[in-house]
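Student: Would you be able to build a 3D model of this:
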Amino acid sequence: MIIRRYLVKQVVSTSLVVVTLLTVIMMGGQLIKRFGQAAMGRIDPSILFSIIGYRLPEFLTLILPLGFFIGLMLVFGRLYVDHEMAVLNGSGVSRIQLARLLIPLTVIYLCVQSVLMIWISPWGLRQYEQLISTQAVKTGFDSVRPREFISAGMYTIYAGSLSEDRKNLKDVFVYKRAEKEGRPDEIILAKEATRIEIANDSASVVDLIQGRRYEIYQNSAKYSQAEFQTWRLRIESDKEAKFDSGEVEALSFGKLLENKNDPVVQSELGWRIFVPFTMIVALMLATALCEVSPRQGRYLKLFPALLIFASLIVALMAIKTRVSKDEVGMWAYLAVLLVYAIAAALFSRKQKLAPKIKKHIQRVRS
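Tutor: Presented below is the predicted three-dimensional model:
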């Protein structure tokens, strides 16, 4: 029990430090990217940290398994370097027995990863998509500069001039990209535009005055034209967001089950169900690859081990692509996990197998 508490404390503290460091690095890169978009007028600076917060669970789904694996490698490596493993082995405790003591902790990490992947990460993505769609046009008009084209979501906006309070624009051009294939793009030209503020309404509303509206079909000479005296452009946030097959990462688990016959949905469903079990494979791989001599240092095998664990994640991503193309079934995820688990089990037994194989070879030669 004392050994288990000691190991759990070391693994949790080390893995949390690694996860925090990797999160800061990844989120820092995202924050710099978003600051650049805000400077270009593509998003509202006031929603920067909301965007980062909603995307955080998505990043944690990849960072947490990696942090747990690195934590295991560092803790086991330190046990070898500080001769603690030799003392434990002399007391009759092998590294496989130490790994068994960490099974409850691994199950906890597995449950946390499952909650992140099945519920929290999709919820964050839905909130992120809703936030971006709500702010797209509003941000575009907030950041309009005279005689410059500003892109905001599906819209491109141009104004010849604007008032100091930014509510009245002159010589307005608005281009709206089609949301779905087969639908027309829209071009609106107006002499003037006035922004309308409506209380308790999250929609972005603009009254366009004296202009023309064109509907243009891609790869076709077909178009339609309409003149108007006043045209109200209204964009509402989609609270009940509906996502097509290309946006399944944001679908709730229940909706995935409802459309489980779709190959793309199957790929996402298998990803959420089986990827958390990489925690168990991480424990097995760390147990198999952690052995080092005190002179070598605990970092010697860290990089090769990271490459092996990264190859597991890459293999699962490749399976996700194959399943989405209906080339393999969803159970291919399980096959990949089993292959790595079996390989890890064989590596763990190499100390017992190597002397037997060596004796067998000598016996054959004699």
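
Student: drop to CA atoms for contacts and neighbour counts, all remaining ones
Tutor: Will do.

Student: How about residues contacting stretch 93-110?
Tutor: With contacts defined as C-alpha atoms under 8 Å, 6 or more residues apart in numbering, stretch 93-110 is touched by 4, 7-8, 85, 88-89, 276-277, 279-280, 283-284, 287, 348.

Student: compare with the first, here's sequence two:
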Amino acid sequence: MLRIFSRYLLQEVGFWVIVLTGIVLLVLAGGIFGRLLAAAGSGELSPEVLGRLILFTLPEQLALALPIALLLGIIFGVGRLYRDHEAFALAGSGVGPGHYLRPLLALALALAIPVGALSLVVAPWTARQALVLRESGEQEASLSLLQPGRFLSFQGGEAVFYAEKADRGTGRLEDVLIRFRQDDQDVLVRARRGWTRRTADGARELVLEDGWRYDGVPGQAAYRIAHFETHVARYRLPQMLPKVGKRSLQPLAQLVRAGSAADWAEIHRRLAAPVSLPVFVLLALPLARSSPRRRSNGLLWAVLAYVVFGNLLGIGKTALEQQVVPAWFGLWWVHLIVAGLGAALLIYQNGHTLRWPSRLSWFGMRS
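Tutor: Sure, this is the predicted structure:
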């Protein structure tokens, strides 16, 4: 019977974990996907690069989505057993909290393996690949300036570029026309020659020679006209992916070899995803429980606990980076607090006391 119950419980919770993983993944990655699609729609990104960039964002988002999906999946799956009074019938047959814990902890440990691989190894590698692709896309967008006879739009349509002639071999432009806004005024620049270059801070510059600049407000006669020998116009291509820190890109082995406080903070940040899975099992199981005559607010408490958990991880990571706490202490205290809270709730809900017979049979405590 217990084996049948374990399979039934895993099917119920597993269904919700799969559904919620997809939902959370869409929420986490939706903003990135939207920016990528917008960039592809405006011609600033090729469809081939778009597909690879989307794939490269998935591992990190999936590593973040699975823990909260497991937390909420237990709330929905086990909570349904209580709402439909199945849990109370099972309790009368001797199925206690330990019979819930064993299969759910096994599920958490099974998920911890792929989540750990994603968080520790795969996500940093894909982030490095995405950075290379992004820089390649910026370079391609810069080279798009070398397309003669075509109007190009930048900065959401606020800037327009046109070159009558372009030489891809030398990067030289001829008969250049640029329109953009600066200080609430329209600026029109035309030049006989020009070329592009990249600065040390990542911006791009268009160097123009032998031209004229017109500054003013349309409809008003007060225009300023200036002739120049050399004129430099700075522009930035759209940021398609969120910027990632240098350490978040580094392989795990390189972080361990470096061994600084910030390196260990990054290692513990990556470890937080797989370690949180069994911790969330201990927290979610008591939150999913409800009485026969009263609905549970477990979902609200679970979301609140997840937010607090994330904030504590951020505080702990900052403390590690600033060497307020030693590296060996890591973020384990955050996991112990949440796990202890879940264990305390389990104890409170099941008689306020724990008995410790041989072979840890306390998992069968009454419900």
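
Student: Now which of the contacts of stretch 93-110 of the first structure would you call buried?
Tutor: Burial by neighbour count, 16 or more other C-alpha atoms under 10 Å: within these this picks out Arg4, Leu7, Val8, Met85, Pro276, Phe277, Met279, Ile280, Leu283, Met284, Thr287, Ser348.

Student: how far away is the residue nearest the centre of the second structure from Pro278 of the second structure?
Tutor: For the second structure, the residue nearest the mean C-alpha position is Gln61 (4.8 Å; C-alpha atoms, centre = their mean). Using C-alpha to C-alpha, to the nearest Å, Gln61 of the second structure is found at 19 Å from Pro278 of the second structure.

Student: could you pull out the helices for the stretch 51-200 of the first structure?
Tutor: Taking DSSP state H, counting those that start in this stretch as the test, the helices found in the stretch 51-200 of the first structure are 84-90, 95-101, 103-115, 121-142.

Student: Out of the ones you listed, which is the most enclosed?
Tutor: helix 121-142 (a mean of 21; mean count of other C-alpha atoms under 10 Å).

Student: Just tell me the aligned range of it in the second structure.
Tutor: Per TM-score structural alignment, the counterpart of helix 121-142 of the first structure in the second structure is residues 123-144.

Student: where do the strands sit along the second structure?
Tutor: 152-154, 159-167, 172-182, 185-198, 204-216, 224-235 (DSSP state E).

Student: which one of these lies closest to Leu249 of the second structure?
Tutor: Smallest distance to Leu249 of the second structure across these (C-alpha to C-alpha): 23.1 Å, for strand 185-198.

Student: packing partners for that closest one?
Tutor: strand 172-182, strand 204-216 (3 or more C-alpha pairs under 8 Å, 6 or more residues apart in numbering; DSSP states H and E).

Student: swap the cut-off to 10 Å and go again
Tutor: Contact here means 3 or more C-alpha pairs under 10 Å, 6 or more residues apart in numbering; DSSP states H and E; on that basis strand 185-198 of the second structure packs against helix 123-143, strand 159-167, strand 172-182, strand 204-216, strand 224-235.

Student: Arg35 of the second structure is nearest to which of those?
Tutor: Closest approach to Arg35 of the second structure among these is made by helix 123-143 (12.5 Å; C-alpha to C-alpha).

Student: could you give the angle of the closest one to helix 97-117?
Tutor: 40 degrees (axes from the mean of the first three to the mean of the last three C-alpha atoms, to 10 degrees).

Student: Enumerate every residue touching the nearest residue to Ser119 of the second structure once chain neighbours are set aside.
Tutor: Once flanking residues are discounted, Ser119 of the second structure sits nearest to Arg270: 5.3 Å by C-alpha to C-alpha, 6 or more residues apart in numbering. By C-alpha atoms under 10 Å, 6 or more residues apart in numbering, the contact list for Arg270 of the second structure reads 60, 63-64, 115-121, 123-124, 248, 252, 264.

Student: what sits against Ser252 of the first structure?
Tutor: By C-alpha under 10 Å, 6+ apart, the contact set of Ser252 of the first structure is Ile118, Trp119, Ile120, Ser121, Pro122, Trp123, Arg126.

Student: Which residue in the second structure aligns with it?
Tutor: Taking TM-score structural alignment, the alignment pairs Ser252 of the first structure with Pro251 from the second structure.

Student: What separation do you get for its match and Glu229 of the second structure?
Tutor: Taking C-alpha to C-alpha as the criterion, Pro251 of the second structure is separated from Glu229 of the second structure by 49 Å.

Student: try Ala123 of the second structure
Tutor: Taking C-alpha to C-alpha as the measure, Ala123 of the second structure falls 49 Å from Glu229 of the second structure.

Student: What of Leu53 of the second structure?
Tutor: With C-alpha to C-alpha as the criterion, Leu53 of the second structure and Glu229 of the second structure are 41 Å apart.

Student: In the first structure, what residue corresponds to the residue nearest to Ser119 of the second structure?
Tutor: Residue correspondence to the first structure (TM-score structural alignment): Arg270 of the second structure is matched to Arg272.

Student: Give the closest residue to Glu205 of the second structure in space, chain neighbours not counted.
Tutor: Arg234 (4.4 Å).

Student: so Arg168 of the second structure touches Gln147, yeah?
Tutor: Yes: Arg168 of the second structure lies in contact with Gln147 (C-alpha atoms under 10 Å); the separation is 8.4 Å.
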